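Novice: need a 3D model of the sequence below.
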Amino acid sequence: MSILVIEDDPKTGDYLRKGLKEGGYGVDLARTGTDGLRMALERPYDLVILDVMLPGIDGWRIMRALRERRDVRVIFLTARDQLDDRIHGLELGADDYLVKPFSFTELLLRIRTLLRRGVATEPDLFEFGDLRLDVLHRKVTRDGVEIALTNKEFLLLRLLVKGRGSVLSRTQIASEVWHMNFDSDTNVVDVAIKRLRAKIDQPFERKLIHSVRGIGYTFGEEP
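Specialist: All right, here's what the predicted structure looks like:
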């Protein structure tokens, strides 16, 4: 497994490279955002560990570029510890968000969890009515119309479709899609559902994503 660390602080970058190599991973280190983005686009890394405040190109812009051009797991590792920062990073498509100062043991556990995900096989194509979700090609259509989704929107829709007919709680959705436990007052799931509905349901007469008051959301026929 290969990991790219994009970190401008020399001490932190060297510490991460040494520790991850001792953990059995192949590690490359970029000390600027510009170098980090170039390296991330040139090589098929299994995981990117990304700081936010970087010289050249900041972590937010790198995250956007990666989600547009690469399907790679990303962990933000940053001193930006505000709730709005965490929500922003996850909405951009990061798989996890860890705040400095951090426990290296916790980081390793999160890395191992992320790299284990997606091993189980699933169908390459889900169909429900006029909606087709092609997992292999990451393509979604309704009534033959292709719908452009961000990485997190695609993962959210896939979770809803896989669990069609069941009610998924906000906690369950947050855990499965963002791989984190969210504070109870965090509305990131509701915001993501609203954006997904605008693309999947709003242009069409038949609505597929439904709210279940006080619990969460369900996909399919209205409960």
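Novice: CA atoms for contacts and neighbours, from now on please.
Specialist: Fine.
Novice: residue 173 and residue 7, how far apart?
Specialist: Applying C-alpha to C-alpha, to the nearest Å, the value for residue 173 to residue 7 is 30 Å.
Novice: I should have written residue 120 there, sorry.
Specialist: Remark: distance between residue 120 and residue 7 (C-alpha to C-alpha) = 32 Å.
Novice: start to end distance for stretch 133-151?
Specialist: Termini of stretch 133-151 sit 13 Å apart (C-alpha to C-alpha).
Novice: for comparison, sequence B:
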Amino acid sequence: MRIHLLVADDDPHIRELLRFILEKEGYVPHEAEDGEQAMRILENEQVHLAVIDVMMPGKTGLELCEEIRRHHDIPVILLTAKGEIDDKEKGFLSGTDDYMVKPFEPKELLFRIRALLRRYQLVSSETIKLGRTMIDRRSYEIHIDGDTLVLPLKEFELLSHLASNPGRIFTRDQLLQAIWGADYEGDSRTIDVHIKRLRERFHDRPEDFVITTVRGLGYKLEVTEP
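Specialist: Next up, the predicted model:
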């Protein structure tokens, strides 16, 4: 199966460069010069990953990323000329999986594309494999080296949600809305409590995955590379 990538950038030279390096690697690029055109492509084509420029006319890359998160389950890499930490924070809060500052090395972009596609492939089915830890979303069970672990429902859903988006940073509010729903009246400390419990349960599985605190932002689950 050939991998289809969305390239959204209002700079035709960047699009031409990306088309060249992606086609050379065997990918099928779909080009958009703004956010609206990018959404039309996503609605009509099967896209496996999106590379998006932040500064575009009309719908910005951040707005496009947020819209992709609402309607599509694909990894996103944001490209921007801005490298300040505040800009990166906005990018990750919009839901991006990765962030690259222009000018960038084409080889590094390819490395990151491959890494994201590999991670998403790990979680594309009803089971999520994290090293020797397997999450079964059908039976709500965790299987580790032949043993079965049953978690409280909210802990399972939280772990499954983080593991379904490896490397992606989630704020506490995003996790509350995803797991407890928009009507939940509790506060974000609920997330901290459940993360603490998950870390205690899986403290002996660092070779499979770790749940990392991203200061000032939230949490992410990182799969230990083989």
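Novice: fetch the TM-score of the aligned pair.
Specialist: Here the superposed chains carry a TM-score of 0.65, computed using TM-score structural alignment, normalised by the length of structure 1; 174 aligned residues with a C-alpha RMSD of 3.5 Å.
Novice: sorry, back to before: of residue 173 and residue 7 of structure 1, which one has the most company?
Specialist: residue 7 (27 against 20; other C-alpha atoms under 10 Å).
Novice: can you give me the distance of whatever residue of structure 1 lines up with residue 72 of structure 2 to residue 134 of structure 1?
Specialist: Aligning on TM-score structural alignment places residue 72 of structure 2 opposite residue 70 in structure 1. Distance of residue 70 of structure 1 to residue 134 of structure 1, computed by C-alpha to C-alpha: 17 Å.
Novice: ok, residue 54 of structure 1 next?
Specialist: Residue 54 of structure 1 is 36 Å from residue 134 of structure 1, by C-alpha to C-alpha.
Novice: so for those two, which residue has more residues nearby?
Specialist: Neighbour count, other C-alpha under 10 Å: between residue 54 of structure 1 and residue 134, residue 54 has more, with 20 against 16.
Novice: that one -> structure 2?
Specialist: In structure 2, residue 54 of structure 1 lands on residue 56 (TM-score structural alignment).
Novice: quick one: what's aligned to residue 27 of structure 2 in structure 1?
Specialist: Match for residue 27 of structure 2 (TM-score structural alignment): residue 25.
Novice: wouldn't that match be in contact with residue 4 here?
Specialist: No. With contact defined as C-alpha atoms under 8 Å, residue 25 of structure 1 does not reach residue 4; the gap is 10.0 Å.
Novice: between these two, which is the more surrounded one?
Specialist: With neighbours defined as other C-alpha under 10 Å, residue 25 of structure 1 and residue 4 compare such that residue 4 has more, 24 against 14.
Novice: picking that back up, disregarding residues adjacent in the polypeptide, which is nearest to the match of residue 72 of structure 2?
Specialist: residue 41 (7.2 Å; C-alpha to C-alpha, 6 or more residues apart in numbering).
Novice: quick one, what contacts that neighbour?
Specialist: 66, 69, 70 (C-alpha atoms under 8 Å, 6 or more residues apart in numbering).
Novice: burial count for the last one?
Specialist: As a burial measure, the neighbour count of residue 70 of structure 1 was computed by other C-alpha under 10 Å and equals 15.
Novice: residue 217 of structure 1 now?
Specialist: By other C-alpha under 10 Å, neighbour count at residue 217 of structure 1 equals 22.
Novice: give me the element residue 5 of structure 1 is part of.
Specialist: strand 2-6 (DSSP states H and E).
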